[in-house]
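Student: Make a model of this:
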Amino acid sequence: MREIILNENDAGKRLDRFLAAYLPHLPPSLTAKLIRKKHFKINGARVSDPAARLSAGDVLTMYLGEALLEPRAEAEAYRFHGGALDGIVYEDENLLIIDKKPGLVVHEDESKSPDTLIARVLAYLHAKGEWDPADEHSFTPALCNRIDRNTGGLVIAAKNAAALRDMNAIIKNREVKKFYLCLVETAPRPASGRIESYLLKDAAANRVAVSRTPVRGAKYAATVYRTLGRAANGLTLLECGLETGRTHQIRAQLASIGSPLAGDTKYGRGGGIRGGQALYSYKLDFSPLTDGGSLSYLKNRVFTAPEVTLAGLPVRLPRAE
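Tutor: Have a look, this model is predicted:
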């Protein structure tokens, strides 16, 4: 048997989803069976509803054997002592906004390198005393958005469950505008415009196919762009705004109009520059925010990367229109 007192980061969660995080080594089918057979009490009352909602201060009693209550695998990432968390653009009690440099993965990938952005975030918060896995039952600070290894730019991290929930809703409801700077091999025609198409993901090849018309399984995508000028290396500098957030959206859509990103080996020729595609997520604009819950104070806030380098060249940030 084990008894725990739930905290604010556990509040609002369904019992089954809490247990999936607290006892991740148990198969979901077994967890469902244990709930159904009333192996759990909330505040002294037996519960069999997997959708039962938890509140801060609830006492959860688990009538399970030691074999099922084996110690949870802690998030070992906070023990990482490699790269420091550089590039903090904004921080408060709920959030971090980090300017990730190209070359750093946000989460562990097939390389299994321990040096990831989330590992640096966890190590930073643990060192500050703002997060300790020993004090948490079901929550670990998490990234709210992600960008490719070779793309630099702004990434949001949530320090608590309420902030994670509210930021995910903001992003889902498109109440934050995301802007990118990029260098393309060929200047687009027209110089400014809007690209609408449908993207069909090929998970095995890790790429998307672009269709002008709807096809089964494809998702609608829209990107607005404007030409800012010519770079010193002869490439064209664009600003792109995402109206949707699809995998490889900017890369695939620009390539589809004959203006692939410089350095993009997947959708373009990939030559001329080093370090992957010349793409940078440089601005987050929260002016569309309507509610935001615990993050309502972000309304009308704009966060910009302090400096942007593309293809080894510093880029002058555009003025707001």
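
Student: switch to C-alpha atoms for all contacts and neighbour counts from now on
Tutor: Noted.

Student: check contacts around the residue most central in space within the chain.
Tutor: In the chain, the C-alpha closest to the average C-alpha coordinate belongs to Asn145, at a distance of 1.9 Å (CA atoms, centre = their mean). Asn145 is in contact with 155-157, counting by CA atoms under 8 Å, 6 or more residues apart in numbering.

Student: which of those residues tops the neighbour count?
Tutor: When neighbours are counted by other CA atoms under 10 Å, Ala157 leads the contacts of Asn145 with 25 neighbours.

Student: just to revisit the earlier point, tell me the one of the contacts of Asn145 nearest Ala119?
Tutor: Within the set of the contacts of Asn145, Ala157 lies nearest Ala119; the separation is 11.5 Å, counting by CA to CA.

Student: so where does that closest one fall, helix or strand?
Tutor: Assigned by DSSP states H and E, Ala157 belongs to strand 152-158.

Student: helix or strand right after that strand?
Tutor: Next helix or strand after strand 152-158 toward the C-terminus (DSSP H and E): helix 161-172.

Student: Alongside the first, I'd like the structure of this one:
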Amino acid sequence: MTDNYHVTQEEKGQRIDKYLSDKRDDLSRAQIQTWIKEGYIQVNESQTKANYKVQVDDLITLTEKEPEVLDIQPENIPLDIVYQDKDVVVVNKPKGMVVHPSPGHPNGTLVNALMYHIDDLSGIHDVVRPGIVHRIDRDTSGLLMVAKNDHAHQSLAKQLKDKTVKRSYVALVHGDIPHEYGTIDAPIGRDTKDRQRMTVVTGGKDAITHFEVLERIGQQYTLVKCVLETGRTHQIRVHMRYIGFPLVGDPKYGHRKTLATEGQALHAQEIGFHHPTTNEWLAFEVDPPKIFTETLENLRQSY
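Tutor: Here you go, the predicted model:
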């Protein structure tokens, strides 16, 4: 599959890797840089470099790399499948499970489990992530869409890009948020001082989170519902810290003194999308895991 893009006056001067990552939310800048080196991305039918700055009327051609044969072993790991048909699967990922294999997590991932339980998975964009259209962090629990074929993958990825997928989370944060509703519109990029962290930064990718207060627990904690308009890495965790209300239990962005919740108290509770084949609207909801609900109950009894 080949995509063509024409650079407009407003887009002039951007690095090509940033330009394409803004166009394609399903591709990381690192992946785009690799494809540029391998010749899958060209400017005006010629080879280019990742630091090339696009010019008005440039024709950017992106030819998708053919998926490679995977060397990921299926593993008989219990999986909570909320919904499944011939095109899509919706799973409730447990807290503590990594979504896909990586150098630090070669097995025991959601992908290993999916390859055991699901006969067919899509192979678009990234050979290490069959079927994976979007991710949630290891210690975030909750709902994920999985594509069983390339048509479904393309449809779900486009819905994410067009911001028509409904994704809402429940989060427990430190502090007493003074207003009932809010929108955080702050760009997110990698922290130059710590490459393992994301932060709000000028020139980062657009990131928008809407939140609603569900419950205040004393003056120390607030339970919120967060609705993603965009899906940046660690978005809710970064945005809530940015406004002064970091997530409980978050080892990367939270307080040093926090509650023992086995990682951030964040749960992907609701997801909704149009079925890739029938266009029917599908919506799903799952309750938070036991450690989340028990933490809430203990706090309520303390205040």
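
Student: thinking again about what came up before, would you turn the contacts of Asn145 of structure 1 into TSV with distance to Arg53 of structure 1?
Tutor: Putting those into TSV (distance: CA to CA, whole Å) gives the following:
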residue	distance to Arg53 of structure 1
Val155	30
Ile156	27
Ala157	25
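
Student: nearest to Arg274 of structure 1, of these?
Tutor: The shortest approach to Arg274 of structure 1 among these belongs to Val155, at 22.7 Å (CA to CA).

Student: Determine which residue in structure 2 is aligned with that closest one, please.
Tutor: Mapped onto structure 2 by TM-score structural alignment, Val155 of structure 1 lines up with Leu144.

Student: Quick check: its match vs Ile243 of structure 2, distance?
Tutor: Counting by CA to CA, to the nearest Å, the separation of Leu144 of structure 2 from Ile243 of structure 2 is 27 Å.

Student: Check the gap between the residue nearest to the centre of structure 1 and Val184 of structure 1 for me.
Tutor: For Asn145 of structure 1, the distance to Val184 of structure 1 equals 24 Å [CA to CA].

Student: ok, now Asn160 of structure 1?
Tutor: In this structure, Asn160 of structure 1 and Val184 of structure 1 are separated by 39 Å, where distance is defined by CA to CA.

Student: The two: who's more crowded?
Tutor: Neighbour comparison, Asn160 of structure 1 and Val184: the larger count goes to Val184, with 28 against 20 (by other CA under 10 Å).

Student: Next up, the contacts around the alignment partner in structure 2 of the more buried one.
Tutor: Here Val184 of structure 1 is matched to Val173 in structure 2, going by TM-score structural alignment. Counting by CA under 8 Å, 6+ apart, Val173 of structure 2 touches 221-224, 240, 245-248, 265.

Student: now swap in Leu310 of structure 1 and tell me
Tutor: 182-183, 278-280.

Student: Output the residues you listed in JSON lines; the columns should cover distance to Lys41 of structure 1.
Tutor: Putting the contacts of Leu310 of structure 1 into JSON lines (distance: CA to CA, whole Å) gives the following:
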{"residue": "Cys182", "distance to Lys41 of structure 1": "55"}
{"residue": "Leu183", "distance to Lys41 of structure 1": "58"}
{"residue": "Ala278", "distance to Lys41 of structure 1": "54"}
{"residue": "Leu279", "distance to Lys41 of structure 1": "51"}
{"residue": "Tyr280", "distance to Lys41 of structure 1": "49"}
